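[1] Can you look at this prediction? I've put the sequence above it.
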Amino acid sequence: MDVHPNKQKLVGRAIDLFQEVQNLTPGKDLEARLNAEYGPGTPIYDDLCSYIRQGIENDEGWVATDELDGPKYRRSVVCRPSAETRFFSITTVYMASDEVYAGQYHQHPYGEINCVVQIDKTAELKGMNGWQGAGWTSPGPGTHHYPEVRRGRLVALFFLPAGRISYEATPEMPQPLAI
């Protein structure tokens, strides 16, 4: 069992967030709320970012360790859904590119919450509502996309309700009415 202190702290802080959002549905309204109430400069956001950055900078071996497309695109499951995490899974995805880089196309059956952790202050993650630097994205249920990064390195710290993600969607499929 991995008992790295920063990993444990990250899970504990994520649980604090889950207590706040457990009954809310991912989507543009939740994204706006997260950015307004839990964005950069707030204790939860700053702590989550700090633990991820320490994990990357110190090569602690738990942040985005599994290569998907070489060292520029990596992922690690931090924890699976459980009663303790209000049935959210926690995953880290490291992406790096000076230009736009797209990862694996996927769908969010129940939506997704992403904490954008900038390693480089210029890095941005593309959400359903456009490019996001430091802060949050929250694709709604049924949405699908390529995860995209530009202008540097970041970690998408993402939380999936019930741990649900699908790799069966294709780009030509219509998006749900409410994104």
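    Yep, that arrived.

[2] Going by C-alpha atoms from here, please, whenever you check contacts or count neighbours.
    OK.

[3] how about the nearest residue to residue 87 once chain neighbours are set aside, what does it touch?
    Counting by CA to CA, 6 or more residues apart in numbering, residue 87 lies nearest to residue 81, which is 4.2 Å off, once chain neighbours are set aside. Applying CA atoms under 8 Å, 6 or more residues apart in numbering, we find residue 81 in contact with 87, 88, 89, 90, 161, 162, 163.

[4] do the same with residue 50
    By CA under 8 Å, 6+ apart, residue 50 lies in contact with nothing.

[5] give me the element it is part of.
    Assessed by DSSP states H and E, residue 50 sits inside helix 43-57.

[6] then this one, side by side with the first:
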Amino acid sequence: MSPSDFQRLIAQVTAQLAGRPLNADLAAWLNVTYSADSQTFSDLADACRVGVAEGWLCNREGGGIRYGRIFKALPDTHGFSVDVVDMKDIAGPHHVHPHGEIDLIMPLTEGATFDGHAAGWCVYEPGSAHRPTVANGEALVLYLLPQGAIEFTAA
């Protein structure tokens, strides 16, 4: 697995997401189509674990969180930026999603959750905000941001 292999893998998913509204219906579709027991989920989780181990994912650290943007919003990723974070029993910085956010939750500790969600997908609608929180252990979370848009706030 290399960053370019990872980009091709992500692009298979983002091709299915381009132009779709970011809402609860999309979250439900993702959790059926690419469920936590699917080959795509397994391939993405394996790629993320390899990328972290090899140092090309989550290559920055701050406030107890390892993170990194591997791809800006590109035509090859259908206008989505791609970030991966490694969090353990921590809340991250508050931010707003101007165009929404799609998250793939990959627990490293059995039972770890992201914003109360177990392994799988969650989708935040445009204009939503949160303090991303991993509880009950450690998880990798892959973030897809339309146009790479995110606004960190003081909240």
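    Okay, I see it. This is a predicted model, so every value here is computed, not measured.

[7] Let me see the TM-score of these two.
    With the length set by TM-score structural alignment, normalised by the length of structure 2, the two chains reach a TM-score of 0.94; 155 aligned residues with a CA RMSD of 1.3 Å.

[8] sorry, back to before: which one of the contacts of residue 81 of structure 1 sits closest to residue 12 of structure 1?
    Taking CA to CA as the measure, residue 12 of structure 1 lies nearest residue 90 of these, at 11.3 Å.

[9] So which residue is smack in the middle of structure 1?
    residue 158 (2.4 Å; CA atoms, centre = their mean).

[10] Alignment lookup: that one to structure 2.
    With TM-score structural alignment as the criterion, residue 158 of structure 1 lines up with residue 143 in structure 2.

[11] The helix or strand hosting its match against structure 1, how far on average?
    In the assignment (DSSP H and E), residue 143 of structure 2 maps to strand 133-146. Mean deviation of strand 133-146 of structure 2 relative to structure 1 after superposition (mean CA distance after the TM-score superposition for structure 1): 0.6 Å.

[12] re the thing from before, and the angle from the helix holding residue 50 of structure 1 to strand 152-161?
    On the basis of axes from the mean of the first three to the mean of the last three CA atoms, to 10 degrees, helix 43-57 of structure 1 is oriented at 120 degrees to strand 152-161.

[13] Quick check: the residue nearest to the centre of structure 1 touching residue 113?
    Yes - the criterion here is CA atoms under 8 Å, and residue 158 of structure 1 meets it with residue 113 at 5.5 Å.

[14] For residue 137 of structure 1, the count of nearby residues, please.
    Per other CA atoms under 10 Å, the neighbour tally for residue 137 of structure 1 reads 30.

[15] And residue 111 of structure 1, by the same measure?
    Around residue 111 of structure 1 there are 24 other residues, counting by other CA under 10 Å.

[16] Trace it over to structure 2, please.
    Match for residue 111 of structure 1 (TM-score structural alignment): residue 100.

[17] list the contacts for that match?
    So residue 100 of structure 2 contacts 22, 123, 124, 125, 126, 127, 128, 145, 146 (CA under 8 Å, 6+ apart).

[18] Helices of structure 1, start to end?
    With DSSP state H, the ranges of helices along structure 1 come out as 5-21, 28-37, 43-57.

[19] what's the mean distance for the shortest one versus structure 2?
    Superposing on structure 2 places helix 28-37 of structure 1 at an average distance of 1.0 Å from its equivalents, by mean CA distance after the TM-score superposition for structure 1.

[20] What is the corresponding segment of structure 2 for that helix?
    Using TM-score structural alignment, helix 28-37 of structure 1 lines up with residues 24-33 of structure 2.
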